[in-house]
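Engineer: Kindly generate the corresponding structure for this input.
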Amino acid sequence: MNATLNRFINLREDLKNSLQFKLGIVTKLVFKKMNAQLVQEGIPVLAEQLPILMVVYFQEHAMTQQEIANLLQKDKAGIQRSVQTLYKDGFLKIESDVVDKRKNLVTLTASGKFVCERIQALVIAFDNQVMEHFSEEERNTLNGLLDRVAAVIDK
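Structural biologist: Sure thing, here's the model as predicted:
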């Protein structure tokens, strides 16, 4: 019984110290803080929706929902739900493709562009708030390590 309990305790500690668990905690905290800042600024967008808005914002042409899903590596159904919500909220415009009527083209509305510009300022301010607690060398090391983790996983 004691050996089983020790294995369980060790496994629990291994999981708590795993990359997935640590990144999950950081991601959850970042989204929670970002959502609070968005509410405080009166921006009716969730942090989880930001990648869609920003992908569309930085594209030079209208995108299909499938292109957005591919770029963000998300399933099309999830992207479709978020796009519909952002459309209803007035941030995205959805038009049928003139060539292929089965495709919807997504672009930002004027209020979508305005919100994206405000969000960029919030993201930069948030990043600065967190990173001011690290030296330049630590920031460079952290960024390098995260890039390396991404490269290893992406192989």
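Engineer: For the rest of this, base every contact and every neighbour count on C-alpha atoms.
Structural biologist: OK.
Engineer: Leu142 versus the residue nearest the centre of the chain, what's the distance?
Structural biologist: With distances taken as CA atoms, centre = their mean, Pro51 lies nearest the centre of the chain, 4.8 Å away. Distance of Pro51 to Leu142, computed by CA to CA, to the nearest Å: 22 Å.
Engineer: Could you do Phe21 as well?
Structural biologist: Distance from Phe21 to Leu142, by CA to CA: 17 Å.
Engineer: In this protein, mark out all the helices, start to finish.
Structural biologist: Remark: helices assigned in the chain by DSSP state H are 2-16, 19-40, 50-58, 65-72, 76-88, 110-131, 136-154.
Engineer: I have a second one here; can you model it like the first so I can compare?
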Amino acid sequence: MSNPIMERSYVTDLLVTALLEASVGQIVQYKDLQQLVNHDVQGRHRYLLERARHICMRDHKRAFTTVMNVGLQRTAAEDLVKLGKGQIKRVRNAAKKGAVIMDTVQRADLTEHQALEHDATRGILAAIQTASKPRKNNQASRANADPQVKL
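Structural biologist: Reported below is the predicted structural model:
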């Protein structure tokens, strides 16, 4: 038996088309989208708009940010960099919270298998925290040891 092919709804296609027509920095207002599809895309039928945003991101490499109670704004490249850095901060904070939870465990209460799983999980969380810390570039600030090479 083959897997069924998932098809998009007509409403989702209309929303995707409307979002793709937006230029960088332009705001597509919720009221315009609601008139277009005749559904409440801010309330009960929000999933339709979320799906359209996901399709725009995945298939067309276009990102949209929310403008509170106004609509969706096509995000400029420089803002996408900030959003990406914000996601790193979010991951780091989630790893910190997970580490705090893991540190409350009494190892004496764990079986050998659970203790190994605890240690592995704690190590992964520590690695995420370490890898996601913002660092300054120390290489550029150090003096060049070889005078023949220009940095």
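Engineer: So after superposing, what's the score?
Structural biologist: TM-score of the superposed chains, computed with TM-score structural alignment, normalised by the length of the second structure, equals 0.31; 65 aligned residues with a CA RMSD of 3.6 Å.
Engineer: related to what we said a few turns ago, name the nearest residue to the residue nearest to the centre of the first structure, ignoring sequence neighbours.
Structural biologist: Leu72 (7.5 Å; CA to CA, 6 or more residues apart in numbering).
Engineer: Tell me the buried residues in the helix or strand harbouring Leu36 of the second structure?
Structural biologist: Element membership for Leu36 of the second structure (DSSP states H and E) is helix 30-37. By 16 or more other CA atoms under 10 Å, the buried positions in helix 30-37 of the second structure come out as 30-31, 33-34, 37.
Engineer: so Ile68 of the first structure sits right up against Ala77, yeah?
Structural biologist: No: in this structure, Ile68 of the first structure is not within contact of Ala77 by CA atoms under 8 Å, at 11.3 Å.
Engineer: who has more neighbours, those two?
Structural biologist: Neighbours were counted for Ile68 of the first structure and for Ala77 using other CA atoms under 10 Å; Ile68 has more, 22 against 12.
Engineer: Now for the more buried one: which residues touch it?
Structural biologist: Taking CA atoms under 8 Å, 6 or more residues apart in numbering as the contact definition, Ile68 of the first structure lies against 52, 55-56, 79.
Engineer: For His66 of the second structure, give its distance to Glu78 of the second structure.
Structural biologist: Let me fix one detail, which is that residue 66 of the second structure is Thr and not His. In terms of CA to CA, Thr66 of the second structure sits 16 Å off from Glu78 of the second structure.
Engineer: Compare those two (neighbour count), which wins?
Structural biologist: Per other CA under 10 Å, whichever of Thr66 of the second structure and Glu78 has more neighbours is Thr66, with 13 against 8.
Engineer: how much space between that one and Leu80 of the second structure?
Structural biologist: Separation of Thr66 of the second structure from Leu80 of the second structure (CA to CA) stands at 13 Å.
Engineer: ditto for Cys56 of the second structure
Structural biologist: 15 Å.
Engineer: what about the two, which has more around it?
Structural biologist: The neighbour count for Cys56 of the second structure versus Leu80, taken as other CA under 10 Å, is higher for Cys56 (19 against 14).
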